[in-house]
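S.K.: below are the sequence and a predicted model; questions follow.
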Amino acid sequence: MNEKNFFKTFLLSKKGIWSIVWQCCFSLIESGLAIFLIYKIASLTDFVVNHDYDKFINALPISFFAIIMQVISYYLEQYMKIKCKAEFSNNVRNLIGVKIIHTPLSLKEKYSSANILSVFNNEIELIQDYVGNIAGIAANPIIAIVSCIYFANISYKLLIVSCVLIPVSTVVYNHLSKPIQRKTRGILDEKSKLNTITKDVISGFYVMKAFGLQPYFLDKYSNQVNTIANKEKEKDKMNSILGRIFILLRYIPQLIIPLYGGYLSFSSEITLGQLIASNVIIWYIISPIESFLDIIKGLREIKPALQDIHIITKFEQEENIQANFGQANNEIKEIEIHHLSFKYDDMKANILNNINLELNRKDHVKIIGESGAGKSTLLKIICGLYTKFQGNINVRGVMLTSENAASIRKLISYVPQHPYIFRGTIEENISMGKNVSRQYVIKAAKLAYANEFIEALPDGYDTLVGSGGVKLSGGQCKRLAIARAVIKNGSIFIFDEPTSMLDLKSEEKVKEGFYKICNGKCSIIVTHRMGIVDDKDKIMILNRGNLYEQ
């Protein structure tokens, strides 16, 4: 990613542009007032030396006014700097959030969750500080030029002698700061690995405890922390060397001005006030140059983070073209699958081969097969979660494509093999954003045989579950997912191992609920357990990617 891409990433809103513009304006005003004050201080000093009391008194009011305006300008500049950083963070986080939410499942699975979290937690904050200094790119050259003009007006000789080492220091600094980008990339990669280890420890906590893996993970974690620390030390050493160049850039002119400037003052080429002004104005030449060099170093430092953000902003987005479905009746097939074949991008062989299946509105099919046969993959394809396949899938007369997959999913109530419970209440996890009454939620829970255990929880349907909440068993999570599917009330119900985590009694109850839930609708159930198979069901066997009717 180049600088142009970065500005495109940041300048996504007019607010971002105006924040930078206002920060630049206030910075120029504040610096302009500072240079004006330097001029007034030089004049006041000369008035004192010459015992010109009247001019001294007359110059004080405007000097005090300039000081007050400088303080106000500085405050406004800092305020806009903070606002600029906050808007950037908010802007980019919103952009990444939208991109991730609308990313197809097939693409999302290629990227580590730890890497995405690293972008949110580390890399955006890394860029924030740089964003606050963007206004300096425009303001600092103007400040430096105006300061040079004023300094040259005092003494062009003193200006040249004072700034003689600045070009050399600038070239050396620019050369030495080049490896910063590579070192920052290495640190971010190692932090991403640390996030992965941390995520594994938290997600697999009970496995770690059960197998006594604490020493293994602690050693792994400690080694990774040490790796990051060593890489950060290398980067800090480089920053330390660059800091020494800054010291040379700052303090050599500070030594030259009193010596050579003193000589010029004794020679009556400049006044005492101008000598004092020269000693101050040099900072308004050096500081913009330092800031410019720091911006270059900062850009190299954040480029790896910008590349990661840029990758996410370029994620393929799932379209949402509305499909014109036919009316639900016996004349139109609810699902038609013709010659469906599919393989994952990282696999050579197909996981599904020439699948054919037709289901009417009231058909119920049970798909049975060994683990790894492709049953869950088939259901995800029907749901439009994977859209890059060979063959055709029609849902109520509409061909499934990547453009209309989101629209087709509105017809489907899907219960995945491993349902996810979001942080929130039981009621929120069942309703999932649907504006339905508590009574309707309870009705759905009863059909899923979940009401009994929900009522036994500390706060019933208001019990907090998910991360940091009450822990639910696998079977309870399954039943909540089934209730969630009931609330959606799609015309097609798809269940992936809905009773895999249930005991026999619960399985029988859930089986009774299935016929009420799916009454008059099309349903597909993947299962290992024949207990939920009914004589009226169509039985299909999926074996090594091939689908057969029993």
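M.R.: On my side now, so go ahead. Numbering: from 1, shown residues only.
S.K.: all contacts plus neighbour counts: C-alpha atoms, from now on.
M.R.: OK.
S.K.: report the contact partners of residue 71.
M.R.: Residue 71 makes contacts with residue 30, as judged by C-alpha atoms under 8 Å, 6 or more residues apart in numbering.
S.K.: ok, then the element right after the helix or strand it falls within?
M.R.: Taking DSSP states H and E as the criterion, residue 71 maps to helix 53-101. Using DSSP H and E, the helix or strand that follows helix 53-101 in sequence is helix 105-108.
S.K.: now do that following helix: distance to the chain's middle.
M.R.: Relative to the centre of its chain, helix 105-108 is centred 16 Å away, using C-alpha atoms, centre = their mean, to the nearest Å.
S.K.: in it, which residues are buried?
M.R.: 105, 108 (16 or more other C-alpha atoms under 10 Å).
S.K.: after it, next one along is what?
M.R.: Past helix 105-108, the next helix or strand by DSSP H and E is helix 113-118.
S.K.: give me the angle between whatever helix or strand comes next after that following helix and helix 53-101.
M.R.: Sequence order places helix 124-131 as the next helix or strand after helix 113-118, per DSSP H and E. Computed by axes from the mean of the first three to the mean of the last three C-alpha atoms, to 10 degrees, the angle separating helix 124-131 from helix 53-101 equals 150 degrees.
S.K.: show me the contact partners of helix 124-131.
M.R.: With C-alpha under 8 Å, 6+ apart as the test, helix 124-131 has contacts from 84-86, 88-89, 92-93, 295, 298-299, 302, 305-306.
S.K.: take a look at this one as well, against the first:
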Amino acid sequence: LTLVGTATILMWMNWKLALLILLFNPLVIFATVQLGKRVKHLKKLENDSTARFTQALTETLEAIQEVRAGNRQGFFLGRLGQRAREVRDFAVASQWKSDASGRASGLLFQFGIDIFRAVAMLTVLFSDLSIGQMLAVFSYLWFMISPVEQLLNLQYAYYAAGGALTRINELLARADEPQYPGGVDPFRNRDTVGIEVRDLSFGYGEDKVLEHLDLSIAPGEKVAIVGASGGGKSTLVQLLLGLYTPQSGVIRFGGSTQQEIGLTTLREHVAVVLQHPSLFNDSVRANLTMGRERSDEACWQALEIAQLDATIRALPQGLDSIVGRSGVRLSGGQRQRLAIARMILAQPRVVILDEATSALDAATEYNLHQAMAKFLSGRTTLIIAHRLSAVKQADRVLVFDGGRIAEDGDHQQLIADGGLYARLYGHLQQV
């Protein structure tokens, strides 16, 4: 408003001088815009260096045991120091160059004013402009200096923020998880449901992991999925839970598609136990219940089935014992059994075990399978495993090869067929 009002008065007093002033401002603005773009680039470099440092720090802390065991702490701490120095250098460069650019803009503006003063004085000599009018023009010009400088400084703040917004916009531009309408609940009033997969295809980029997969699992059936690594077994789990979106095909639970059920209802009744479960730096109880209302008695029953009750009772605070970040205070097998107890507490209709007992010794695994047999009875169960002891728990075995089901049958039948399954497990069939 100050600029508009001052420009109007100047045009009324002497339109030639007013045009000279108003035409000079765009030149200053153009020059400062070019400097401002440089500031945006510097801010982006600073933000990128901070991201690299944070990532390196997180990775080093998460793998600190492996780093120390391999006697590589010198290398990784040196890498952290290098990343920290990058943050410092880019931050310093961004700060002083931004400040220098702002002062350069101000200097350019002041230089332009001095040129205008010289021109105005010449105008007094060669026109009918009086000295009083010239001084009045100078006075109004001072009114313009403050808002113009504020606008110049504002654009540097804008460009600095633009460098940060670029990273935020990259996150905001990512596609959200699909929100299906839902409304159908095939799990209601049922102990379990069957699973049907038709013409399912999925790939990471150009590489197809699953291609035109067809699969049927009857309600209450226990099915093992085996095959070489990279065959698509774990990818199928992600698709069943709706964590990945199929490129083609359909998945049905109890005759209803994922879109008809809705992901919230689906995940409430389908539970998965992963090979490397995620645990929170919280109590055993919190990691078991995951925010659900469960009694201590139910927690202990779940831990008993998971063969972990004796271990937790031995802890000083029992269920209130803190497991540490990512469960660092527990062994790998104990973390897996805690995740199994968590699944049991959720009381799912469908259970997926993805290498869920890979870290257990043979005796503990045997006792766990015996204890879980009653819980899994009547529940549709998928067992993804490489160990024969886990595979033998299934009623039927599916052998994945190249994203397709190469063989289908029970253990003895597949061994007799002499195919891929026999090559994978034939030498272990007496185990």
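M.R.: Thanks, I have the structure now. From a predicted model like this one, the values you see are computed outputs, not experimental measurements.
S.K.: returning to that earlier point: most neighbours among the contacts of helix 124-131 of structure 1, which one is it?
M.R.: residue 84 (29 neighbours; other C-alpha atoms under 10 Å).
S.K.: residue contacts, that residue?
M.R.: 16, 19-20, 131-132.
S.K.: now do residue 510 of structure 1
M.R.: Counting by C-alpha under 8 Å, 6+ apart, residue 510 of structure 1 makes contact with 447-449, 499.
S.K.: can we see that at 10 Å?
M.R.: 446-450, 479, 482, 498-499, 502, 504, 516-517, 532 (C-alpha atoms under 10 Å, 6 or more residues apart in numbering).
S.K.: and what of residue 389 of structure 1?
M.R.: Taking C-alpha under 10 Å, 6+ apart, one finds 340-344, 352, 381, 401 in contact with residue 389 of structure 1.
S.K.: ok, residue 5 of structure 1 to residue 190 of structure 1 distance?
M.R.: Using C-alpha to C-alpha, to the nearest Å, residue 5 of structure 1 is found at 25 Å from residue 190 of structure 1.
S.K.: what is the neighbour count of the nearest residue to residue 133 of structure 2 once chain neighbours are set aside?
M.R.: Spatial nearest neighbour of residue 133 of structure 2, excluding adjacent residues (C-alpha to C-alpha, 6 or more residues apart in numbering): residue 13 at 7.8 Å. Using other C-alpha under 10 Å, residue 13 of structure 2 is surrounded by 16 other residues.
S.K.: how about residue 438 of structure 1?
M.R.: Residue 438 of structure 1: 12 neighbours (other C-alpha under 10 Å).
S.K.: tell me which stretches of the stretch 51-200 of structure 2 form strands.
M.R.: Per DSSP state E, counting those that start in this stretch, the stretch 51-200 of structure 2 carries strands over the ranges 195-204.
S.K.: I'd assumed residue 213 was in contact with residue 233 of structure 2.
M.R.: No. Between residue 233 of structure 2 and residue 213 there is no contact under C-alpha atoms under 10 Å: 11.6 Å.
S.K.: who has more neighbours, those two?
M.R.: When neighbours are counted by other C-alpha under 10 Å, residue 233 of structure 2 and residue 213 differ, and residue 233 comes out ahead with 24 against 17.
S.K.: what does that one correspond to in structure 1?
M.R.: When structure 1 is aligned by TM-score structural alignment, the residue opposite residue 233 of structure 2 is residue 375.
S.K.: follow-up on the earlier one: what's the closest of the contacts of helix 124-131 of structure 1 to residue 118 of structure 1?
M.R.: The nearest member of these to residue 118 of structure 1, counting by C-alpha to C-alpha, is residue 305 at 9.6 Å.
S.K.: from residue 263 of structure 1, how far out is that closest one?
M.R.: 51 Å.
S.K.: next: residue 536 of structure 1.
M.R.: 108 Å.
S.K.: higher neighbour count, those two?
M.R.: residue 263 (13 against 9).
S.K.: residue contacts, the more buried one?
M.R.: Counted by C-alpha under 10 Å, 6+ apart, residue 263 of structure 1 has contacts 257, 269-270.
S.K.: helices along the stretch 51-200 of structure 2, start to end?
M.R.: 64-69, 73-126, 131-172 (DSSP state H, counting those that start in this stretch).
S.K.: and the residue nearest the centre of structure 2?
M.R.: Residue closest to the average C-alpha location in structure 2 (C-alpha atoms, centre = their mean): residue 171, at 9.2 Å.
S.K.: that residue pairs with which position in structure 1?
M.R.: Using TM-score structural alignment, residue 171 of structure 2 pairs with residue 312 in structure 1.
S.K.: ok, that match touching residue 100?
M.R.: Yes. Using C-alpha under 10 Å, residue 312 of structure 1 is in contact with residue 100, at 7.5 Å.
S.K.: make JSON lines out of the contacts of residue 510 of structure 1 and add distance to residue 199 of structure 1 and neighbour count.
M.R.: Below are the contacts of residue 510 of structure 1 laid out as JSON lines (distance: C-alpha to C-alpha, whole Å; neighbours: other C-alpha atoms under 10 Å):
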{"residue": "446", "distance to residue 199 of structure 1": "35", "neighbour count": "18"}
{"residue": "447", "distance to residue 199 of structure 1": "35", "neighbour count": "22"}
{"residue": "448", "distance to residue 199 of structure 1": "32", "neighbour count": "28"}
{"residue": "449", "distance to residue 199 of structure 1": "33", "neighbour count": "24"}
{"residue": "450", "distance to residue 199 of structure 1": "30", "neighbour count": "25"}
{"residue": "479", "distance to residue 199 of structure 1": "26", "neighbour count": "29"}
{"residue": "482", "distance to residue 199 of structure 1": "28", "neighbour count": "32"}
{"residue": "498", "distance to residue 199 of structure 1": "27", "neighbour count": "27"}
{"residue": "499", "distance to residue 199 of structure 1": "28", "neighbour count": "24"}
{"residue": "502", "distance to residue 199 of structure 1": "28", "neighbour count": "17"}
{"residue": "504", "distance to residue 199 of structure 1": "34", "neighbour count": "11"}
{"residue": "516", "distance to residue 199 of structure 1": "40", "neighbour count": "13"}
{"residue": "517", "distance to residue 199 of structure 1": "37", "neighbour count": "21"}
{"residue": "532", "distance to residue 199 of structure 1": "36", "neighbour count": "18"}
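S.K.: out of those residues, which are inside helices?
M.R.: 446-447, 479, 482, 504, 516-517 (DSSP state H).
S.K.: in structure 1, what sits opposite residue 295 of structure 2 in the alignment?
M.R.: So, by TM-score structural alignment, residue 295 of structure 2 is matched to residue 437.
S.K.: still on that earlier bit, quick one, which of the contacts of residue 389 of structure 1 are buried?
M.R.: Among the contacts of residue 389 of structure 1, those classed as buried by 16+ other C-alpha under 10 Å are 340-343, 352, 381, 401.
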